[in-house]
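S.K.: sequence and predicted structure are below.
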Amino acid sequence: MKPDRPSFAVVAERRFRLAGKAIIEQHNPYFLPVDQQRELCERNGIPFISFAHYDYLGLSKHPEVVAAASEELHRQGTGVGASRLVGGERAGHRVFERKLADFLGVGDAMSLVSGYLVNVSLINYLMGPRDLVLIDELAHNSIFVGAKNGRYDHRVFAHNDFDDLEHKLDDLRGQYRNVLIVVEGLYSMDGDIPDLPRLVALKEAHDAWLLVDEAHSYGVLGATGRGLCEHFDIDPKRIELTVGTLSKSFVSSGGFICAEQGVIDWLRFTLPGFVYSVGLSPAALGSAHGALDQLQAEPQRVTRLHDNSLYFRDRARAAGLDTGAAIGCGVVPILFSSPMQTMIASQVLLEQGVYAPPIVQIGVPKDQPRIRFFISADHTHEQMDKAIGIVAGVIAGNAGVGIEMQTAVMGA
């Protein structure tokens, strides 16, 4: 007789509980239909403010960006129909990639349909059995998923601790054929950045390669939004590989890889995540291209983003809130003493028209729950002050919490 085994659904339920189901049983702030919530707030005379989205430059509803997406959609239809290698190429793909590479100061760029796919596919493809990948401990999940499934060795170094990285390079470099160091340009949970000048010096001294994930730093760091290299005034061609997403500053979807032109030419024919996936859809391509054009035409948006981010961070700190190591550029977290306090703060914010979901179990240490505030060039001082005041009130114990949320999910 076969032993009784729990069903797939039962196993899933157990894992859900381990992942923190109990925390959200009274109020679930996730998967909120944001469009319905906005409509609900407007009907009730409450201005809706989002700090949950990556629209750093405020371009998602820019008329020129919307028009570019619409034009490409109507000209090409809804899809590309195949892998670009065997039938999905459109002239606009290469035009956009060439313009993006020129803007970023790199040899060439290639786009993929998923930013997550970029890291999972690229690192596994590049590195082999005699290689080592050294990863910042707070790097994105896509990097670690690739590392765990790779044929190479991988080690973690302490976050932004380049003494630790240097020790590992000194101890291990001679044992491997190739070594790849992986960091992020702007860490999306903490809002801090790596010391790129030291990183470049370390990788060059140890004959290693460097990959910088600039998903949150392109369009955000640097005087004109060209990312971490512009922020530190370092030639981007000294970095072997950078990757980015089109879902943040470029208000679209997808990802891209930047490298020397010869490297990109090779990857176009061989990288599994590119070869076996379709190209960007016409609407996604048009919106990303339109956003890039507006970023170049309106560099003042980057300046406004910088000013707003520093304003939010400094005002939050002045209110006694813990913003961790955030430099005040694009992402500013506020840390709480417990998951429950974090959930309450998010609930009170939403009751007053401010959307900023809590991060309590996934992606951060369990003892560091937080709300991430993604700052936009379009946020006003009044909106930021409102959010900070609400959070400060919750932490001080002065903010009442409604028993039921007046949200579209709960029924308006």
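M.R.: Yep, that arrived.
S.K.: make it CA atoms for all contacts and neighbour counts henceforth
M.R.: Fine.
S.K.: would Leu349 count as being in a strand?
M.R.: No. The assignment for Leu349 is helix, going by DSSP: H, G, I helix; E, B strand; the rest coil, so no strand is present there.
S.K.: hmm, it is touching Ile390, no?
M.R.: Yes. Between Leu349 and Ile390 there is a contact at 6.5 Å, judged by CA atoms under 8 Å.
S.K.: those two: who's more crowded?
M.R.: Comparing Leu349 with Ile390 by other CA atoms under 10 Å, the one with more neighbours is Leu349, at 23 against 19.
S.K.: next, count neighbours for Asn160.
M.R.: 18.
S.K.: let me know the helix or strand that the residue nearest to it when sequence neighbours are not counted is in.
M.R.: Setting aside the residues directly before and after it, Asn160 is nearest to Pro194 in space (CA to CA, 6 or more residues apart in numbering), at 5.6 Å. Using DSSP states H and E, Pro194 sits in no helix or strand.
S.K.: next one for the comparison:
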Amino acid sequence: VMYFQREERGRPGSAHLCTEGGSSPSGLKGGHTASLHKNGISNGGLYKRPFNEHFEQAPMYVAVLTYLGFGVGTIFGYLRDFMRACGLESCNLAAEREEQKDFVPLYQDFENFYTRNLYMRIRDNWNRPICSVPGPQFDLMERVTDDFNWTFRFTGRTIKDVINMGSYNYLGFAETDANALKTLADVLQNYGTGVCSTRQEMGNLDKHIELENLVARFLDVEAAMVFGMGFATNSMNIPSLVGKGCLILSDELNHTSLVLGARLSGATIRIFKHNNMQSLEKLLRDAIAYGQPRSRRAWKKILILVEGIYSMEGSIVRLPEIVALKKRYKAYLYLDEAHSIGAVGPTGRGVVEYFGMDPEDVDVLMGTFTKSFGAAGGYIAGKKELVDFLRTHSHSAIYATSMCPPVAEQIIRSMKCVMGLDGTTQGLQRVRQLGENTRYFRRRLHEMGFIVYGNDDSPVVPLLLYMPGKIGAFARRMLDKNIGVVVVGFPATPIAESRARFCVSAAHTREMLDTVRTADVLVKLTSDARGAGRSYKSVTLNLNNSFCFCFS
């Protein structure tokens, strides 16, 4: 029987998974993960610092009411579809042209049920147009709808100085620094806006080579290769590394780009529970013991896919344990540091540095420049043999247009700042400020009684709302207080775990964070808890909004 050990602050590995009786999940006594639990986690052999994560389950009645809300919503959705078919309700759905009605449909009608009956009722909370630099604050163009979010029109009013709690601007490089703008203008003058060619043809610039050398130096690896799109860095390179006859072991909460890359590769894919070392070890043991289905031949390669920080959960990968397992079972490790590079570690070098590990322990280091570095694109780093192989086999390198020069210059400038190569300590100060802001904001939310997921050092801060009706109401009311937040619900999250996701930045001031946490919307959610001495989970229904939100 597997369970989450309750968090104990200050104790290493306080949220790790254990098994009753100390046996491995395969039923064999003395499994490798059991020895890790005994010698590595409890005694600090693998973790050099406390590893605190929180994943409190929803109270039973909250979960029941959440499912009930979706059930009632589905019933009303069918009722509204019936009313539209009878002409009793105006319909703004896209209509097929007469000459196409005998075509095979692109999708089934039910596939659009959620979109037209649920998402459309809260659609105004996404794709909001901003009209300024997306720094710690931004300006928002106000829009209204006259047809229940099917279309929008601008009012001409601009909402000024909205606190930005939604952007992945971890180190605050989304800014209009005068010196940076001058440097970028010079690069724009010398190189133009784009290359209009692939790296293997006419698109290989000295700026790309300079950036790759800098990334390799930053990560302390032999070589690195950069790509123009972060998503494609995963989806187009994984198929180059594995194929038919190979096995991919993927965390159940991996990003879509990793999932797509795994599917495109043609390799066999097996999923292990999120950050669950027992689940991963069982798959590794079975893969080695039984080999490929039918033939029972050994797998050509076994590749473990994980992320540094998981963007929906705020959790940090249990890297020391995964590295120990991959060494024991001779597997390869692919680490996606899209959200962790620049955001964690004493000098911002990601989860490898965060755990004090050797970069050579990770076979493939991947990351993006779209979060901490205020730019675009991604990289893959590691051994020189790996990078040389990808230069000739990567679909992204062969077919995709190379990174535009001004973007490469922005990455070089921001990375040099983090490394201290610009002659200042500003980059290190940003990394430290991000850590301070993250721990402060998480601690204060916990003190207010909220259920907050993730690791104490993760700048991704999911605050659980649970009920689908809350996510729309919460985002609207926060915007009324000049606070921009991201809200997420099913199918991006489990059906009973709708949430608001705050992203903390080094550019946020303490006053901004206090403004967010003391907003009337959050205070109301905790007012009853303060009076009764109960936790947030006891008052999670107190936001003024019906769970049947989509049928008002």
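M.R.: Received the coordinates, thanks. As the structure is a prediction and not an experimental result, all values here were calculated from the model.
S.K.: so the residue nearest the centre of the second structure, which state does it fall into?
M.R.: Nearest to the mean C-alpha position of the second structure, by CA atoms, centre = their mean, lies Ser311 at 1.9 Å. When classified by three-state DSSP, Ser311 of the second structure comes out as coil.
S.K.: likewise Glu321 of the second structure?
M.R.: Here Glu321 of the second structure is recorded as helix under three-state DSSP.
S.K.: how near is the residue mapped onto it from the first structure to Val391 of the first structure?
M.R.: Here Glu321 of the second structure is matched to Arg198 in the first structure, going by TM-score structural alignment. Distance of Arg198 of the first structure to Val391 of the first structure, computed by CA to CA, to the nearest Å: 37 Å.
S.K.: quick check: the top helix by length along the first structure compared with the second structure, mean distance?
M.R.: In the first structure, with assignment by DSSP state H, the single longest helix is helix 300-318. Compared with the second structure after the fit, helix 300-318 of the first structure shows a mean deviation of 0.5 Å (mean CA distance after the TM-score superposition for the first structure).
S.K.: and that helix, which stretch of the second structure?
M.R.: Going by TM-score structural alignment: helix 300-318 of the first structure matches residues 429-447.
S.K.: ditto for stretch 212-231 of the first structure
M.R.: Mapped onto the second structure using TM-score structural alignment, stretch 212-231 of the first structure spans residues 335-354.
S.K.: now stretch 334-354 of the second structure, how far from the chain's geometric center?
M.R.: Here stretch 334-354 of the second structure is found 13 Å from its chain centre; the criterion is CA atoms, centre = their mean, to the nearest Å.
S.K.: which positions in it come out as buried?
M.R.: 334-354 (16 or more other CA atoms under 10 Å).
S.K.: and what of stretch 137-152 of the first structure?
M.R.: Applying 16+ other CA under 10 Å to stretch 137-152 of the first structure flags 137-140, 142-144, 146-147, 150-152 as buried.
S.K.: make CSV out of those and add secondary structure and distance to Gln26 of the first structure.
M.R.: CSV is the format used below for these (DSSP: H, G, I helix; E, B strand; the rest coil; distance: CA to CA, whole Å):
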residue, secondary structure, distance to Gln26 of the first structure
Glu137, coil, 33
Leu138, coil, 30
Ala139, coil, 32
His140, coil, 30
Ser142, helix, 31
Ile143, helix, 34
Phe144, helix, 32
Gly146, helix, 35
Ala147, helix, 37
Gly150, coil, 40
Arg151, coil, 44
Tyr152, coil, 44
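S.K.: in a markdown table, list those residues along with distance to Ser70 of the first structure.
M.R.: Putting those into a markdown table (distance: CA to CA, whole Å) gives the following:
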| residue | distance to Ser70 of the first structure |
| --- | --- |
| Glu137 | 41 |
| Leu138 | 38 |
| Ala139 | 35 |
| His140 | 32 |
| Ser142 | 31 |
| Ile143 | 33 |
| Phe144 | 36 |
| Gly146 | 35 |
| Ala147 | 38 |
| Gly150 | 40 |
| Arg151 | 43 |
| Tyr152 | 44 |
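S.K.: what's the closest of those to Pro333 of the first structure?
M.R.: Leu138 (14.6 Å; CA to CA).
S.K.: ok, now which ones touch that closest one?
M.R.: Under the criterion of CA atoms under 8 Å, 6 or more residues apart in numbering, the neighbours of Leu138 of the first structure are 159, 187.
S.K.: map it across to the second structure for me.
M.R.: Checking TM-score structural alignment: Leu138 of the first structure goes with Leu253.
S.K.: hang on, the earlier thing: the more surrounded of Arg198 and Val391 of the first structure?
M.R.: Under the criterion of other CA under 10 Å, the comparison of Arg198 of the first structure against Val391 puts Val391 first, with 26 against 11.
S.K.: for the helix or strand hosting the more buried one, which residues meet the burial criterion?
M.R.: Val391 of the first structure is located in helix 381-396, with elements delineated by DSSP H and E. For helix 381-396 of the first structure, burial by neighbour count (16+ other CA under 10 Å) applies to 383-384, 386-395.
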